[in-house]
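Visitor: here is my input, please return the structure:
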Amino acid sequence: MMINLIADVLVASLLVATIITCFILTRRIERLKADEAGMRQTVGALITATDNAERAIAGLKHTLGDCDRTLEERLRTAERYAADLAAQVEAGQAVMERIGQIVSAASLVGAKSGPDAAPAAEPVPAPVSRLESAAQSAAAIRARAARRLKEQAA
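Guide: Predicted structure coming up:
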């Protein structure tokens, strides 16, 4: 009988241990299920964020392509303007050289005409810039034209 009692106590203690273990495992399973729901929400949010990011990247690629095309057009236009401007500067330099040659030739003709000729124009100081040179050349041409008109009138 004693052995039956010891066996019953042993079975009862094992049952209590089993019940406690089942209770602990049940709580762990509930936490895992709660964590699973949280993970599902997190995964869903990540999928949504990934989709949004992919759409944003596609939009950025499209915008980058537009910017690239616009920049390319503007660079081509700027190159054309630069070439036109360079051609105009060269033409302006050629005109300035011709004006300088005309002024030099006129100065030589005025100097060779001797003391009987009309008084020469005022001496022209050395030009500081192309613009001043052009202005001085224009003033010299105007002065010679005025002298010629006076000579023709006389």
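Visitor: CA only for contacts and neighbour counts going forward, please
Guide: Noted.
Visitor: all helices of the chain, in order?
Guide: Counting by DSSP state H, residue ranges of the helices within the chain are 2-112, 130-153.
Visitor: out of the ones you listed, indicate the one that is most buried.
Guide: Here the criterion is mean neighbour count by mean count of other Cα atoms under 10 Å, and of those the winner is helix 130-153, at a mean of 14.
Visitor: what is that helix packed up against?
Guide: helix 2-112 (3 or more Cα pairs under 8 Å, 6 or more residues apart in numbering; DSSP states H and E).
Visitor: just want the angle from the helix it packs on to helix 130-153.
Guide: Counting by axes from the mean of the first three to the mean of the last three Cα atoms, to 10 degrees, helix 2-112 points 20 degrees away from the direction of helix 130-153.
Visitor: structure for this one too, so we can compare:
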Amino acid sequence: MLSTNSAQAIKQSAFVTELLDDPSYGAVGSDASEQVDHICGECGGHLVAFPTKDGRTWYRCEHADLCGFSLNACSECGSGLPEERDESGLKTCACGAEYPSCPQCENGWLVERRGRYGRFLGCVSYPRCKGKMKATPQN
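Guide: Below you'll find the predicted structure:
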């Protein structure tokens, strides 16, 4: 049986993913690392996690030379990627933080920003994605 350890699972290739997904190969992944597979909304490749010196994480498409897509992690926990879990229009991170989904791109979510006309919600993938919406008024 083929097994992967947790250090290899961080940068799991598409080939290994295909082996693990096809039961006829008998490949078994490590139970210790229940890794969520994040897909690049630009090209369909896998988003690979890269830790930074300050303990946060950013994600880059496995096809960096061709696609070039990258994304910062959740601003609350610094390591997860918020995902759409239901039809609410919100993306939720494993840490529990919720963000509105970006109306223009698949991977992005909206965070509060300030511009010359005041507060608004803009995509975390700015300037690659210019998705935005009005911020709800604060009481």
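Visitor: and the TM-score between them?
Guide: Laid over one another, the chains give 0.20 as their TM-score (TM-score structural alignment, normalised by the length of the second structure), with 45 aligned residues with a Cα RMSD of 4.3 Å.
Visitor: quick check: next helix or strand after the longest helix seen in the second structure?
Guide: With residue count as the measure and DSSP H as the assignment, the second structure has helix 14-21 as its longest helix. Following helix 14-21 of the second structure in sequence order, the next helix or strand is strand 47-51 (DSSP states H and E).
Visitor: and that following strand, what does it pack onto?
Guide: Strand 47-51 of the second structure makes packing contacts with strand 57-61 when contacts are defined by 3+ Cα pairs under 8 Å, 6+ apart.
Visitor: what element comes up after the strand it packs on heading to the C-terminus?
Guide: Using DSSP H and E, the helix or strand that follows strand 57-61 of the second structure in sequence is strand 70-72.
Visitor: tell me which strands and helices that following strand is in contact with?
Guide: Counting contacts by 3+ Cα pairs under 8 Å, 6+ apart, strand 70-72 of the second structure is packed against strand 57-61.
Visitor: buried stuff in the strand it packs on?
Guide: Buried residues in strand 57-61 of the second structure, defined by neighbour count with 16 or more other Cα atoms under 10 Å: 57, 58, 59, 60, 61.
Visitor: ok and it relative to strand 47-51, angle-wise?
Guide: An angle of 150 degrees separates the directions of strand 57-61 of the second structure and strand 47-51 when computed by the same axes, to 10 degrees.
Visitor: hmm, residue 58 of the second structure is touching residue 47, no?
Guide: No: distance between residue 58 of the second structure and residue 47: 9.4 Å, which falls outside the contact criterion (Cα atoms under 8 Å).
Visitor: list residues touching both of these two?
Guide: residue 70 (Cα atoms under 8 Å, 6 or more residues apart in numbering).
Visitor: before we move on, the earlier item: pick the one among the buried residues of strand 57-61 of the second structure closest to residue 21 of the second structure.
Guide: When the buried residues of strand 57-61 of the second structure are ranked by distance to residue 21 of the second structure (Cα to Cα), residue 61 comes first, at 20.4 Å.
Visitor: so which of the buried residues of strand 57-61 of the second structure is the closest to residue 16 of the second structure?
Guide: Distance ranking of those against residue 16 of the second structure, using Cα to Cα, places residue 61 first at 16.4 Å.
Visitor: how far away is the closest one from residue 110 of the second structure?
Guide: Applying Cα to Cα, to the nearest Å, one obtains 20 Å for the distance of residue 61 of the second structure from residue 110 of the second structure.
Visitor: brilliant, that's me finished.
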